[in-house]
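Q: Give me a 3D structure for the following:
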Amino acid sequence: MTHTTPDRTAVAAGDGADVPRSHRTDRGAWTETLATKVPEVILLFWVVKILSTTVGETAADFLSENLGLGLPATTAIMSVLLAAALVTQLAARRYVPWVYWLTVVLVSVVGTLFSDNLVDNLGVSLWTTTAIFGAGLVVAFVAWYRSERTLSIHTIVTRRREAFYWTVILLAFALGTSAGDLVAEKLAFGYVPSALVFGAVIALILVAHLKLGLNAVVAFWAAYILTRPFGASMGDFLTAAPADGGLGLGTNATSALFLAVIIAVVAWFTVQNRRQTRGVTA
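A: Next up is the predicted model:
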């Protein structure tokens, strides 16, 4: 975990320079330099990210279909919860594991619902939604870079950069939902082959980064975007009936199991974060 020392905070410049605390007194709320609120990218980061992706897929189906809320009502309710989580996350001055990962789970659910509403309620094709969310993601990245001159998650130390970060993540989840459904259903790859395809591409990105010098920022965001359709395909495989090519575990069992794992890992993150915070304070 990257934490700041009591007297200095890492600036978001690409050269990794530091800014003394005294230099931050005249900054506005959106540009004030804070401690980073993004967790360290370790293996467990990717585990929880993929599990959150799958929960987003299964939870959206559970609320909309099993509870009979329907897509519009489910989208409205989850969007309000997401807005509350984002306000809490943006208001925090440091990384709080349960707030951060709750926001990720809710972004996953809402991103899934945005895609499902366009396809199921408005009749927009998966080709079109994939193109729309893909274009939106490119625009968000361009706007972020033009504003901040960096896309590195290690430089997210202002609320403005964090706002760009969450916008990109929401669009990435929505794009991943559409792209995953497009490959698995429209192109008839099936759930497991789709997961294998996306998993193989993620593995190639890792190899390109480690062995061929692929830029770390490019590798991170490419893998982050692709874990969404990978997790969605796995979620569909676990929940779908055997007749449809799935294991038939259902949305209830899958959501409960994955949420339990997420809660356990986030609890571990919280313990580690408190230990590091006490160490910095000491």
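
Q: rest of the way, CA atoms for contacts and neighbours
A: Noted.

Q: Residue 240: neighbouring residues, count only.
A: Residue 240: 18 surrounding residues under other Cα atoms under 10 Å.

Q: Actually, residue 111.
A: By other Cα under 10 Å, the residues close to residue 111 number 27.

Q: Go ahead and list the helix or strand containing it.
A: helix 97-116 (DSSP states H and E).

Q: tell me what the helix or strand following that helix is packed against?
A: Of the helices and strands lying after helix 97-116 in sequence (DSSP H and E), the nearest is helix 126-148. Packing partners of helix 126-148 (3 or more Cα pairs under 8 Å, 6 or more residues apart in numbering; DSSP states H and E): helix 159-181.

Q: Tell me how far whatever helix or strand comes next after the helix it packs on lies from the chain's centre.
A: Following helix 159-181 in sequence order, the next helix or strand is helix 191-211 (DSSP H and E). In terms of Cα atoms, centre = their mean, to the nearest Å, the centre of helix 191-211 is set 18 Å apart from its chain centre.

Q: So which elements touch helix 191-211?
A: Identification of packing neighbours for helix 191-211 by 3+ Cα pairs under 8 Å, 6+ apart yields helix 216-239.

Q: Give the buried residues for the helix it packs on.
A: 219-239 (16 or more other Cα atoms under 10 Å).

Q: One more: stretch 242-255?
A: For stretch 242-255, burial by neighbour count (16+ other Cα under 10 Å) applies to 246, 248-251, 254-255.

Q: now, which of these sits nearest residue 103?
A: Checking those against residue 103 by Cα to Cα gives residue 255 as the nearest, at 16.4 Å.

Q: so what's the residue lying closest to that closest one once chain neighbours are set aside up against?
A: The shortest distance from residue 255 to any non-neighbouring residue, by Cα to Cα, 6 or more residues apart in numbering, is to residue 55 (5.4 Å). Going by Cα atoms under 8 Å, 6 or more residues apart in numbering, residue 55 touches 105, 108-109, 235, 254-255, 258-259.

Q: Following up with a second sequence; could you model it the same way so I can compare the two?
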Amino acid sequence: MPSPANEFAAPPVNRVPDVTVDFWMIKVLAVTMGETAADYLAVNLGLGLTFTSLIMTGVLIVALALQFAQKRYVPWAYWLAVVLISVVGTLVTDNLVDNFGVGLETTTFCFTIVLALTFLAWYASERTLSIHTIFTTRREIFYWLAILFTFSLGTAAGDLMAETFDLGYLTTGLIFGGVIVLIAVGYYAFGLDAILAFWLAYILTRPLGASFGDLLAQPVEYGGMGFGTTVTSVIFLGCIIALVLYMTLKQTVDEAENILLDAD
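A: As a prediction, the model looks like this:
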């Protein structure tokens, strides 16, 4: 029989959001902005790739400290960390390719291995890769490491197909979008494992968003639509802020309803 202390103890609180349509919308917006914002800071503002990387890594560390301090899902803290880790993930790949001369084939392969090793270490430690049970700091560390490597891998894979294989940004985005649709069909129609489907889709939304971000921002002569990184980043940032405000309001309303139900 459970002790009175255990009987009335509060259940553990998940520190990351549920997977909803809102989640996927803001995820794609965040990864798209990560691609364009990294280019804007490094090129348009003239900060350079190395200096931009140092600044954004420092800002990301602060954002992750805020996220870990919440011990629960708080929309503004969580999505701030996602946007910043998207920028840093892009910069990691860009540094390897542009500053160190590592080919996109090599970076894609290496990040695939690193991500796989992260998942193996996570499963060996926690016996689950579920995002519905991020209750502890150790699980949250694995979670954010996996996200960082998905962004770096997605950037490398997207650039590999769009630039090295010369498929173009639109074709590359459509290919990754089509694969995501197949994953969704596999999950809803054929019983594909939910955790596997989530992480596959999460990885692929990065090159999907990055490809369409480049399509909008890059000059016409490079296969883009010429909107520029400034306009593209501002548009997507505005959409992200609007969605985060909506999520925050919805969470507040849900919590108030739960309190009323408990009181009854």
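
Q: returning to that earlier point: list the ones among the buried residues of stretch 242-255 of structure 1 that fall in helices.
A: 250-251, 254-255 (DSSP state H).

Q: if we can go back for a sec, what span of structure 2 is the helix holding residue 111 of structure 1 aligned with?
A: Mapping helix 97-116 of structure 1 onto structure 2 (TM-score structural alignment) gives residues 75-94.

Q: With structure 1 overlaid, how far apart is that stretch on average?
A: For stretch 75-94 of structure 2, the mean deviation from structure 1 after alignment is 0.2 Å (mean Cα distance after the TM-score superposition for structure 1).

Q: now do stretch 109-119 of structure 2
A: Averaged out, stretch 109-119 of structure 2 is 0.6 Å away (mean Cα distance after the TM-score superposition for structure 1).

Q: Can you give me the neighbour number for the residue lying closest to residue 269 of structure 1 once chain neighbours are set aside?
A: Counting by Cα to Cα, 6+ apart, residue 269 of structure 1 lies nearest to residue 97, which is 6.3 Å off, once chain neighbours are set aside. Residue 97 of structure 1 is flanked by 23 other residues according to other Cα under 10 Å.

Q: residues contacting residue 97 of structure 1?
A: 39, 266, 269-270, 273.

Q: taking those one by one, which sit in helices?
A: 266, 269-270, 273.

Q: Can you tell me which of the residues you listed comes closest to residue 132 of structure 1?
A: Among those, residue 266 lies closest to residue 132 of structure 1 (Cα to Cα), at 32.8 Å.

Q: corresponding residue for that closest one in structure 2?
A: Aligned partner of residue 266 of structure 1 by TM-score structural alignment: residue 244.

Q: Quick check, its match in contact with residue 76.
A: Yes: Residue 244 of structure 2 lies in contact with residue 76 (Cα atoms under 8 Å); the separation is 6.3 Å.

Q: Settle it for me: which of those two has more neighbours?
A: residue 244 (22 against 16).

Q: one step back: angle of the helix holding residue 111 of structure 1 against helix 126-148?
A: 140 degrees (axes from the mean of the first three to the mean of the last three Cα atoms, to 10 degrees).

Q: between helix 97-116 of structure 1 and helix 216-239, how big is the angle?
A: Taking the same axes, to 10 degrees, one finds that helix 97-116 of structure 1 is oriented at 70 degrees with respect to helix 216-239.

Q: Find the nearest non-adjacent residue to residue 224 of structure 1, please.
A: residue 172 (7.9 Å).

Q: That neighbour: how many residues sit nearby?
A: 27.

Q: Now do the same for it: its match in structure 2.
A: Using TM-score structural alignment as the criterion, the counterpart of residue 172 of structure 1 in structure 2 is residue 150.

Q: how near is its match to residue 234 of structure 2?
A: As judged by Cα to Cα, to the nearest Å, residue 150 of structure 2 and residue 234 of structure 2 stand 24 Å apart.

Q: now do residue 225 of structure 2
A: From residue 225 of structure 2 over to residue 234 of structure 2 the distance is 16 Å, taken as Cα to Cα.

Q: try residue 217 of structure 2
A: Counting by Cα to Cα, the separation of residue 217 of structure 2 from residue 234 of structure 2 is 11 Å.

Q: With residue 219 of structure 2 instead?
A: 17 Å.

Q: How about residue 68 of structure 2?
A: Distance from residue 68 of structure 2 to residue 234 of structure 2, counting by Cα to Cα: 27 Å.

Q: ok, these two, which is more surrounded?
A: The residue with more neighbours, out of residue 68 of structure 2 and residue 234, is residue 68; 17 against 14, by other Cα under 10 Å.

Q: ok, for the more buried one, nearest residue in space, not its chain neighbours?
A: residue 137 (7.4 Å).

Q: Please apply the same query to residue 175 of structure 1.
A: Looking at residue 175 of structure 1 with Cα to Cα, 6+ apart, the closest residue is residue 133, at 5.0 Å.

Q: count of residues packed around the corresponding residue of structure 2 for that neighbour?
A: Aligned counterpart of residue 133 of structure 1 in structure 2: residue 111 (TM-score structural alignment). Residue 111 of structure 2 has 20 neighbours, counted by other Cα under 10 Å.
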